[in-house]
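[1] No sequence on hand, only this structure:
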């Protein structure tokens, strides 16, 4: 005799909890375990190849993280026990632009959402002194087509600079250290672009 808590759980099912009062007679009590929802999919690049090691983050409508995971060797991710509702799935991986897609998980069973990642373009080059070698400690600023600062860096001993994870489009490079010089460059958004800059002394 007494009061007991009954907990039932099973794979791919939502757990259920019930309180039972047991007397001196046998008690028949049934629990129904509803199937939980699962969200799964494959992360691929533009050529359709799987992207292993990509980080997938699922957030709810309030922006709070519900669960996270990493794609396997086949580019597949999977989240179990996801309640029905609207979510945002954000995926990121090295050398790719991050992507975020809305997901609607409905009822029980499995919801599939594949994600395509675009490669992050990279712009690099060397700042050189005209009629001389690479320029150390030159400040390089990258502006987008609207004039917003995308990034700023300083060249090393080899005069090299680099900006990664860029989208395609037109940019402006500004290098200072001597009198500043500006140059316009168009990034194709799919691979790596090189652009050297030349600075000169003023007389």
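    Right, received. Where do you want to start? All values derive from a computational prediction rather than experimental measurement.

[2] hey, let's count contacts and neighbours off CA atoms from now on
    OK.

[3] Need the nearest residue in space to residue 171, chain neighbours excluded.
    residue 144 (4.6 Å; C-alpha to C-alpha, 6 or more residues apart in numbering).

[4] which residues does the one you found contact?
    150, 169-172 (C-alpha atoms under 8 Å, 6 or more residues apart in numbering).

[5] Among those, which one is most surrounded by other residues?
    Counting neighbours by other C-alpha atoms under 10 Å, residue 171 leads the contacts of residue 144 with 21 neighbours.

[6] That one is in contact with residue 182, isn't it?
    No: using C-alpha atoms under 8 Å as the test, residue 171 is too far from residue 182 to be in contact (10.4 Å).

[7] So which of the contacts of residue 144 are in helices?
    Per DSSP state H, helices hold no members of the contacts of residue 144.

[8] Pipe these into TSV and attach distance to residue 51 per row.
    Listed next are the contacts of residue 144 as TSV, based on distance: C-alpha to C-alpha, whole Å:
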residue	distance to residue 51
150	26
169	25
170	28
171	28
172	31
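
[9] Check it against this one:
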């Protein structure tokens, strides 16, 4: 069995490890590709085998090959890996955001790698396939963000990510001076769209996170409904709701 190991744009890959194994997983032969990418392996006989190729800076590849009576020529194409470095910052203060979770996914939505930003906001991935990836970034006190990034074929891609502060709203729904269980709380934006809903627990508490700042209407039902108008800023706000029957 002979062939060549190639990378992007038909560039030969030297010193790639090419291993032949049986379908049961037993190693049958191993070779290193030459400077021109060529390799040679001897198969023990006619049959089906698995050919594995790996090299520094490339993603490993496994292929099933069928060896017949005539010599087999089989070329191997390896996909290179690239690096991605970035910094997560606050969109408001431009200060670095540490502890942000960064998830890299391919175009099919499969998670490729995950990382957490350091105290200076930096993060990095060292083994990505060139092409478009999606970065999903979450951090406490900030709104989640997803953005596409084009990873270059060679070298390191750099990106800057800015997270917007997320407003939070929490409170307690009471009736007759006591926490109201199973009350439904609905948050509506200025355009009349329902943003979120919540149901209180035994302590009467409700909470909403990752909200845009601005004007909202909050409604609670469980007793005769009540609607209050409020304006949210950046950070956390509190708003308790007292429900009652008419005349109470």
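    The structure has been received and is ready for your questions. In this text the structure is predicted, and so the values were computed from the model without any measurement.

[10] Now do the residue nearest to residue 171 of the first structure against residue 78 of the first structure, distance only.
    Computed as C-alpha to C-alpha, to the nearest Å, the residue 144 of the first structure to residue 78 of the first structure distance reads 37 Å.

[11] repeat for residue 200 of the first structure
    With distances taken as C-alpha to C-alpha, residue 200 of the first structure is found 56 Å from residue 78 of the first structure.

[12] Compare those two (neighbour count), which wins?
    residue 78 (19 against 15).

[13] so who does that one touch?
    Listed by C-alpha under 8 Å, 6+ apart, the contact partners of residue 78 of the first structure are 38-41, 69.

[14] what's the helix or strand for it?
    Using DSSP states H and E, residue 78 of the first structure maps to strand 76-82.

[15] contacts for stretch 108-121 of the first structure?
    For stretch 108-121 of the first structure, the surrounding residues in contact (C-alpha under 8 Å, 6+ apart) are 34-46, 84, 91-92, 95-99, 101, 103, 105, 164-168, 187-193.

[16] How about stretch 176-190 of the first structure?
    Applying C-alpha under 8 Å, 6+ apart, the contact partners of stretch 176-190 of the first structure are 118-121, 123, 137-140, 166-175, 193, 195, 197-202.

[17] I'd like to know which of the residues you listed are buried.
    The neighbour count (16 or more other C-alpha atoms under 10 Å) marks 118-121, 123, 137-140, 166-167, 171-175, 193, 197-199 as buried among these.

[18] before we move on, the earlier item: relative to the second structure, which residues correspond to the strand holding residue 78 of the first structure?
    Residue correspondence for strand 76-82 of the first structure in the second structure, counting by TM-score structural alignment: residues 122-128.

[19] which parts of that stretch are buried?
    Quick answer for stretch 122-128 of the second structure (16+ other C-alpha under 10 Å): 122-125, 127-128.

[20] Next: stretch 92-103 of the first structure.
    In stretch 92-103 of the first structure, counting by 16+ other C-alpha under 10 Å, buried: 92-93, 96-98, 100, 103.

[21] corresponding residues in the second structure for that stretch?
    Against the second structure, stretch 92-103 of the first structure falls on residues 138-149 (TM-score structural alignment).

[22] ok, now which ones touch the spatially most central residue of the first structure?
    The first structure has residue 92 as the residue nearest its centroid, 2.3 Å off, counting by C-alpha atoms, centre = their mean. By C-alpha under 8 Å, 6+ apart, the contact list for residue 92 of the first structure reads 54-56, 98-99, 117.
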